[in-house]
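> need coordinates for the following:
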Amino acid sequence: MSITLQDIEVILGILVDGLPVTGSTAKQWNVVCRELLGHEPPPVIPNSNKSTLTGARIKYKWLDEQFPAPPAADAGDEVVHQHAHYHILVRMGALLFMDKSADQVSLLPLQLLNPISNARRYSWGSAALAWLYRQLCSASKKEVMQIGGALLLVQLWAYSRFPQLCPIVRPPLPPVHSGPLAIRYVH
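Predicted coordinates:
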């Protein structure tokens, strides 16, 4: 038994058909942030773990400080797109492409969201499953103490395959008419 692409699509409702999620890692990520998020992170501090931007990874804390509130009702399209980029990036980093640091998010998906309408063109489910398998493989080493990846998917997959593990005790559920299977576990 293993988590499959079908599980990602059925359980989380994430697209598995489309273009592969690939892109360049050799970018000026501060420029990408300025163009798509409207904010440029502070300069990198060499040999320091206090840098906001390290390679293609940026600290959640800095991102959250740049977007403390929703855009104003009369905000222009550019500001709305910047906020949308921020929210999509944070959700992807927290749900699909989580790593062990838990305080940084990869900017790699951001390059595929320009324009934002490109999001539906890509197979995010395939990329999330590949990342999850990589994280599970790394976690199998005896010295590793943490795990990353789409752990919500792992939990919901276990609940659906092994109902006795599910902590929620309810009467039989009505049929789910639309949406991902994960809706069953939402109160």
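> CA atoms for contacts and neighbours, from now on please.
OK.
> so which residues of the protein form strands?
Along the chain, counting by DSSP state E, strands occupy 53-54, 57-59, 104-106.
> most tightly surrounded among these?
strand 104-106 (a mean of 23; mean count of other CA atoms under 10 Å).
> now do that strand: which elements does it pack against?
strand 57-59 (3 or more CA pairs under 8 Å, 6 or more residues apart in numbering; DSSP states H and E).
> give me the helices and strands touching the strand it packs on, please.
strand 104-106.
> what residues does the strand it packs on touch?
By CA atoms under 8 Å, 6 or more residues apart in numbering, the residues outside strand 104-106 that reach it are 56, 57, 58, 59, 60, 89, 90, 93, 94, 97, 98, 99.
> ok, now stretch 15-25?
5-6, 8-9, 56, 108-109, 111-112, 120-127.
> from these, which ones fall inside helices?
Among the contacts of stretch 15-25, the ones falling in helices (DSSP state H) are 5, 6, 124, 125, 126, 127.
> how many neighbours does the closest residue to the second one other than its chain neighbours have?
Pointing back at residue 6 there. Leaving out its chain neighbours, the residue that sits closest to residue 6 by CA to CA, 6 or more residues apart in numbering is residue 16, at 8.0 Å. Using other CA atoms under 10 Å, residue 16 has 20 other residues around it.
> what's the distance between residue 16 and residue 2?
To residue 2, residue 16 is 16 Å away according to CA to CA, to the nearest Å.
> find the centremost residue of this protein, please.
residue 92 (1.6 Å; CA atoms, centre = their mean).
> for residue 135, state which of the ones in helices among the contacts of stretch 15-25 is nearest.
When these are ranked by distance to residue 135 (CA to CA), residue 127 comes first, at 12.3 Å.
> and this one, so I can compare the two:
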Amino acid sequence: MAHGGLPELLQQRYDENHRGRMIFTGQQLGPLRARSVHKIKELDPRFHEPLARAGLLPFALMMAGAPMEVGGRTPLPAIDEALLTGLVDRWRPETHTFHFPFGEMAVTLRDVAMLTGLPIRGAPLIVSRPAREQWKGYVADRFGVQYDGKDAGLSMSWVHGLTQFGPCPLDADENTLMQHYEVYLYVLLGGIMFCNTAGDYVVPHIVWLAAHLASHPYEPTSYSWGSAVLAATYRGLCDATQRTKRKATITGCLHLLQLWS
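Purely as a prediction, here's the structure:
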């Protein structure tokens, strides 16, 4: 403990706006929100092969509730916003570690692989942000519905409200099946793996990534999904340390953080 009654780790100038400093000095901050996290109620068995080829099947099964050995499914616990907020308040952006009373800890690539089943070897995930005309035009051509919403991305309520994308018909042709698969990827990638601060929106680069995966569903891919998820989560934690306004959000893969905790 040094001058001002603050712990040494909260004395650097960088931390003047850190949530941890403000709480220590008596300011009342509410919990961060996880408003972009979505649930997957069902995982169509016909998606298993393309998800396996993409390296996403173990994680997708877990998000849908992994089957138990003796019937039923094991539901994932709801996101605990208070728990995640407590982790943010212990996060150090300079070292990418949590500073607990007993020492430092960090989420590692090994943790990601063990907890989520996402591959940590392979090509880096690099996705460019398409122009507004590109991704909106693509959605209109692909699904036959014009999207006139915000440029921030596809509204999740709009995605879920597409009547033609209820349960995929058992006699669906390949094109219809892949349309359903692509919408599923919007939720898996944009609403779970890479939660964002744009609200309930699938951001344009996720739309582009889902389009790529759905257009090559049976070709093996070698993306290091685990590395991308961990990097996004680190960035989300760093950003969240500076969020002190009411209804502020936390981003990244929040299920990963909760499982790790």
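> TM-score of the superposed pair?
The TM-score (TM-score structural alignment, normalised by the length of the first structure) is 0.70; 148 aligned residues with a CA RMSD of 2.1 Å.
> now the strands of the first structure as JSON lines including distance to residue 85 of the first structure?
Listed next are the strands of the first structure as JSON lines, based on distance: least, CA to CA, whole Å:
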{"stretch": "strand 53-54", "distance to residue 85 of the first structure": "17"}
{"stretch": "strand 57-59", "distance to residue 85 of the first structure": "14"}
{"stretch": "strand 104-106", "distance to residue 85 of the first structure": "13"}
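> of those strands, which approaches residue 161 of the first structure most closely?
If you check each of these against residue 161 of the first structure by CA to CA, strand 104-106 wins as the nearest, at 30.0 Å.
> how about the closest one, aligned to which bit of the second structure?
Strand 104-106 of the first structure corresponds to residues 201-203 in the second structure, going by TM-score structural alignment.
> still on that earlier bit, what do we get in the second structure for the residue nearest to the centre of the first structure?
By TM-score structural alignment, residue 92 of the first structure lines up with residue 189.
> that match reaches residue 206, doesn't it?
Yes. Because the distance of 6.8 Å satisfies CA atoms under 8 Å, residue 189 of the second structure is recorded as touching residue 206.
> I'd assumed residue 259 was in contact with residue 115 of the second structure.
Yes. The pair residue 115 of the second structure / residue 259 is scored as a contact, 7.0 Å apart, by CA under 8 Å.
> residue in the first structure paired with residue 124 of the second structure?
Structural correspondence for residue 124 of the second structure with respect to the first structure (TM-score structural alignment): residue 20.
> does residue 104 of the second structure count as helix, strand or coil?
Counting by DSSP: H, G, I helix; E, B strand; the rest coil, the backbone at residue 104 of the second structure sits in strand.
> tell me the spacing between it and residue 87 of the second structure.
In terms of CA to CA, residue 104 of the second structure sits 12 Å off from residue 87 of the second structure.
> count of neighbours near residue 158 of the first structure?
Residues near residue 158 of the first structure, counting by other CA under 10 Å: 16.
> quick check: it vs residue 1 of the first structure, distance?
Residue 158 of the first structure is 10 Å from residue 1 of the first structure, by CA to CA.
> of the contacts of stretch 15-25 of the first structure, grab the buried ones for PyMOL.
Of those, the buried ones can be selected in PyMOL as follows, counting by 16 or more other CA atoms under 10 Å:
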select buried, resi 5+8+9+56+108+109+111+112+122+123+124+125+126+127
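> who are the neighbours in contact with the counterpart of residue 240 of the second structure in the first structure?
Alignment note: residue 240 of the second structure maps to residue 139 in the first structure; criterion TM-score structural alignment. Contacts of residue 139 of the first structure were listed using CA under 8 Å, 6+ apart, and they are 145, 146, 147.
> again, but for residue 118 of the first structure
Applying CA under 8 Å, 6+ apart, we find residue 118 of the first structure in contact with residue 112.
> OK, contacts around residue 102 of the first structure?
By CA under 8 Å, 6+ apart, the residues touching residue 102 of the first structure are residue 94.
> repeat that with 10 Å
By CA atoms under 10 Å, 6 or more residues apart in numbering, residue 102 of the first structure lies in contact with 59, 60, 93, 94, 148.
> show me where the second structure has helices.
Under DSSP H, the second structure gives helices at 19-24, 48-54, 57-63, 81-88, 109-116, 132-143, 156-160, 174-185, 204-215, 225-240, 254-260.
> pull the distance from the third one to the chain's centre.
When you say that, I think you mean helix 57-63 of the second structure. Put simply, helix 57-63 of the second structure sits 13 Å off its chain's centre (CA atoms, centre = their mean, to the nearest Å).
> that one maps to which residues in the first structure?
Going by TM-score structural alignment, helix 57-63 of the second structure sits over no part of the first structure.
> mind giving me the packing neighbours of that helix?
For helix 57-63 of the second structure, the packing partners by 3 or more CA pairs under 10 Å, 6 or more residues apart in numbering; DSSP states H and E come out as helix 48-54, helix 109-116.
> pick the most buried one from those.
On a mean-neighbour basis (criterion: mean count of other CA under 10 Å), the most buried of these is helix 48-54, at a mean of 19.
> would you pull up how far that one lies from the middle of the chain?
Offset of helix 48-54 of the second structure from its chain centre (CA atoms, centre = their mean): 19 Å.
> now for the aligned residue in the first structure for residue 136 of the second structure: which residues touch it?
The pairwise alignment with the first structure assigns residue 136 of the second structure to residue 30, based on TM-score structural alignment. By CA under 10 Å, 6+ apart, the contact list for residue 30 of the first structure reads 37, 39, 40, 41, 42, 43, 44, 53, 55, 56, 58.
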